[in-house]
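K.L.:
Next comes the sequence, and after it the predicted model I'd like to discuss.
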Amino acid sequence: MKPKIFIDGEHGTTGLQIRTRMTGRADVELLSIPESERRNAALREELLNSADIAILCLPDDAAREAVAMVAGNNRLRVIDTSTAHRTDPDWTYGFAEMDRDQSAKIAAARLVANPGCYPTGAIGLLRPLRMAGILPEDYPVTVNAVSGYTGGGKQLIAQMEDPAHPDPLDTPHFLYGLPLKHKHVPEMQIHGLLSRAPLFSPSVGRFPQGMIVQVPLHLADLAANASLGSIHEALADHYAGQDIVEVVRLKDSAALARIDATELADTDRMKLYVFGTAGAPHVNLVALLDNLGKGASGAAVQNMDLMLKG
């Protein structure tokens, strides 16, 4: 019998992308709820409890509500794409490349918290350096990032694409999260193995999908003898043997004149770069990904596949 998959919130941006990625798959049975019935709590509860794996594509409070609906169902496995459970120790963090054994933990887990798009890039850069002893846990990390506007969901998409919207946006780029209390910060700190909360400055560009995450570093404040080469080596060693996260060779990075935030749009991959000049005092770590690919829907399908094989 085919495993049954229910996407709770399938009509939202992340849910639609998950459905697209699963089009034509004959190895699973997709349970579906009509858009007109998406607020039918009884039907949602029935479908949730009928599934083998439920993928929650919901706001935080609605995700918590869905988890409460299945509290007594120990057979059901859950992937939550919201922020609600990403720092909960009872949930397995769904970044398969984060550690050597993380994919095995996801495969065996009943509850998986899908990472956020910005944290995927930031943690992907920071955690290997923490584990290698290069980055001190109390380093004053700053994370600067730009995302495609689809990361803001249907509301922001409408504001960016519909001139007749009551509150249209025609700006080419905007900064937000100005009070410096973004909901992704705790996730970055905990899974980035940091003792201090990073200073996170997010922004949105006028492109649908894509993302650049930057973490600049002062070499003098890192471990002794930290260098452009040793930082690149630590990242390359951490991600050796897998093909979703690519650490770009230093000579290839040095040959680039610019980075295009949309390069990996419509893919589920991530590229990591180490920029700088040998002997200079700074390096800039850069992650490139699709905010709806490895940053959301692509990661959810990757985690589902690991759980199906586990």
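P.N.:
Thanks, I have the structure now.
K.L.:
from here on, contacts and neighbour counts on C-alpha atoms
P.N.:
OK.
K.L.:
what about Met1, how many neighbours?
P.N.:
With neighbours defined by other Cα atoms under 10 Å, the count for Met1 comes to 6.
K.L.:
which other residues reach stretch 52-70?
P.N.:
With contacts defined as Cα atoms under 8 Å, 6 or more residues apart in numbering, stretch 52-70 is touched by 3-10, 12, 14-15, 45, 48-49, 75-84, 300, 304.
K.L.:
Recalculate using a threshold of 6 Å.
P.N.:
3-9, 15, 76-84 (Cα atoms under 6 Å, 6 or more residues apart in numbering).
K.L.:
Go through the residues you listed and flag which are in helices.
P.N.:
Gly15 (DSSP state H).
K.L.:
among the contacts of stretch 52-70, which ones are buried?
P.N.:
Buried by 16 or more other Cα atoms under 10 Å: 4-9, 15, 76-84, out of the contacts of stretch 52-70.
K.L.:
How is Gln214 assigned, secondary-structure-wise?
P.N.:
Following DSSP: H, G, I helix; E, B strand; the rest coil, the label given to Gln214 is strand.
K.L.:
who touches the closest residue to Leu199 other than its chain neighbours in this structure?
P.N.:
In this structure, Leu199 finds its nearest non-sequential neighbour in Thr142, 4.7 Å apart by Cα to Cα, 6 or more residues apart in numbering. By Cα under 6 Å, 6+ apart, the residues touching Thr142 are 198-200, 215.
K.L.:
The stretch 201-310 of the chain: strands as residue ranges?
P.N.:
Along the stretch 201-310 of the chain, counting by DSSP state E, counting those that start in this stretch, strands occupy 211-218, 245-247, 270-276, 282-289.
K.L.:
Got another one to weigh against that:
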Amino acid sequence: MSSPLIFIDGDQGTTGLQIHEQLRGRTDIALITLPDAQRKDPQRRAEAINSCDIAILCLPDAAAREAAESVVNPRVRVIDASSAHRTRADWVYGFPEMVRGQAQRVASASRVSNPGCYPTGAIGLLRPLLDAGLIPRDYPVSINAVSGYTGRGRAGVDEHEGPNASHRSLHRVYGLELSHKHTPEIERYSGLASRPLFVPSYGAYRQGIVLTIPVEARLLKPGVDGATLHNCLTTHYADEKYVRVMPMEAPGVGKQLNPEALNGTNVMALSVFANREHGQILLAAVLDNLGKGASGAAIQNLELMLAQ
């Protein structure tokens, strides 16, 4: 029996390079690659995507839509790492740990849309708590997140690693028009009844995300506190390999969060911090924007699809 053919469309970009690096030494699959001169040739790309078993799209949104539309072979399955198809009802959302049965839906899907890096953290925290009724669906959610500069793609890498790196920004808050493209994705898959307020930023480090969501206990049902939320998350992710819920009272956990702590992995760590005196709770997620937030998630979804 021949090995499954995998085509990475856009294997020269940040995410595509990482996926290719992690897959190229494997003997259970075969990678289709195009020579440099053919990577932008629509005909050659269409031929490659229609000759593979699973295509992984690591492209800008418009190019990802074109690539998906070029698939005419019904046996070709697609994983899209862009945001082009994330809120489409005919694509399966590729966050296997989100709800019970999601991993199986990914495994059997013909079209899978990888989650965004920020939404992975936000949805990972919110979805179990909203589904359990511990946070109301109409709660006025605000999300703050800082990512490494690779989250900006090539522009961020050039600014910090290129010839003009001496002029790099140390910290940049953006999305101030409050219309970041990840916000609809967060709203849809977290289960919120209205749009969250999302404020992202970039730091002067290569990769890694810390995302936080403040919660006021007075806006929750009586008796719901930080421990209640922590127990819910712990139960939801108890059997998951790639999502860890950190202990609330572990030594050092309450001191600081390091956005680079999980770099190079497909692991996301979730934490709950609480101040009972002030009635305030902080939900937090740490993950690698190039790992669980991009290439790692794509490979996790690929493994599920290959096992089907």
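P.N.:
Now that the structure is in, tell me what you want to look at. Note that the coordinates shown come from a computational prediction; the quantities given were computed from them, not determined experimentally.
K.L.:
hang on, the earlier thing: so which of the contacts of stretch 52-70 of the first structure are in strands?
P.N.:
Among the contacts of stretch 52-70 of the first structure, DSSP state E puts 4-8, 77-80 in strands.
K.L.:
could these go into a markdown table alongside distance to Thr267 of the first structure?
P.N.:
Output for those, formatted as a markdown table (distance: Cα to Cα, whole Å):
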| residue | distance to Thr267 of the first structure |
| --- | --- |
| Lys4 | 25 |
| Ile5 | 22 |
| Phe6 | 23 |
| Ile7 | 20 |
| Asp8 | 23 |
| Arg77 | 26 |
| Val78 | 24 |
| Ile79 | 20 |
| Asp80 | 21 |
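K.L.:
Return the member of the residues you listed nearest to Asp266 of the first structure.
P.N.:
Ile7 (19.9 Å; Cα to Cα).
K.L.:
And for Ile157 of the first structure, nearest residue in space, chain neighbours not counted?
P.N.:
Sequence neighbours aside, Thr150 is the residue nearest to Ile157 of the first structure in space, at 5.8 Å (criterion: Cα to Cα, 6+ apart).
K.L.:
what's the spacing between that neighbour and Gly210 of the first structure?
P.N.:
9 Å (Cα to Cα, to the nearest Å).
K.L.:
the more surrounded of these two?
P.N.:
Gly210 (28 against 23).
K.L.:
What residue in the second structure is paired with the more buried one?
P.N.:
Taking TM-score structural alignment, Gly210 of the first structure has Gly208 as its aligned residue in the second structure.
K.L.:
can you pull the contacts of that match?
P.N.:
147-148, 259-260, 263, 287-289.
K.L.:
10 Å instead, please
P.N.:
117, 146-151, 202, 258-264, 286-293 (Cα atoms under 10 Å, 6 or more residues apart in numbering).
K.L.:
Now list the buried members of those.
P.N.:
Looks like the contacts of Gly208 of the second structure have 117, 146-151, 202, 259-264, 286-293 buried, using 16+ other Cα under 10 Å.
K.L.:
hang on, the earlier thing: among the contacts of Gly208 of the second structure, which ones are in helices?
P.N.:
With DSSP H as the criterion, helices contain Cys117 from among these.
K.L.:
Now the helix or strand Ala42 of the first structure falls within on the second structure. Mean distance?
P.N.:
Using DSSP states H and E, Ala42 of the first structure maps to helix 41-50. For helix 41-50 of the first structure, the mean deviation from the second structure after alignment is 0.4 Å (mean Cα distance after the TM-score superposition for the first structure).
K.L.:
gap between that helix and the chain center?
P.N.:
Relative to its chain's centre, helix 41-50 of the first structure lies at 27 Å (Cα atoms, centre = their mean, to the nearest Å).
K.L.:
next one: stretch 96-109 of the first structure
P.N.:
The answer for stretch 96-109 of the first structure is 15 Å, by Cα atoms, centre = their mean.
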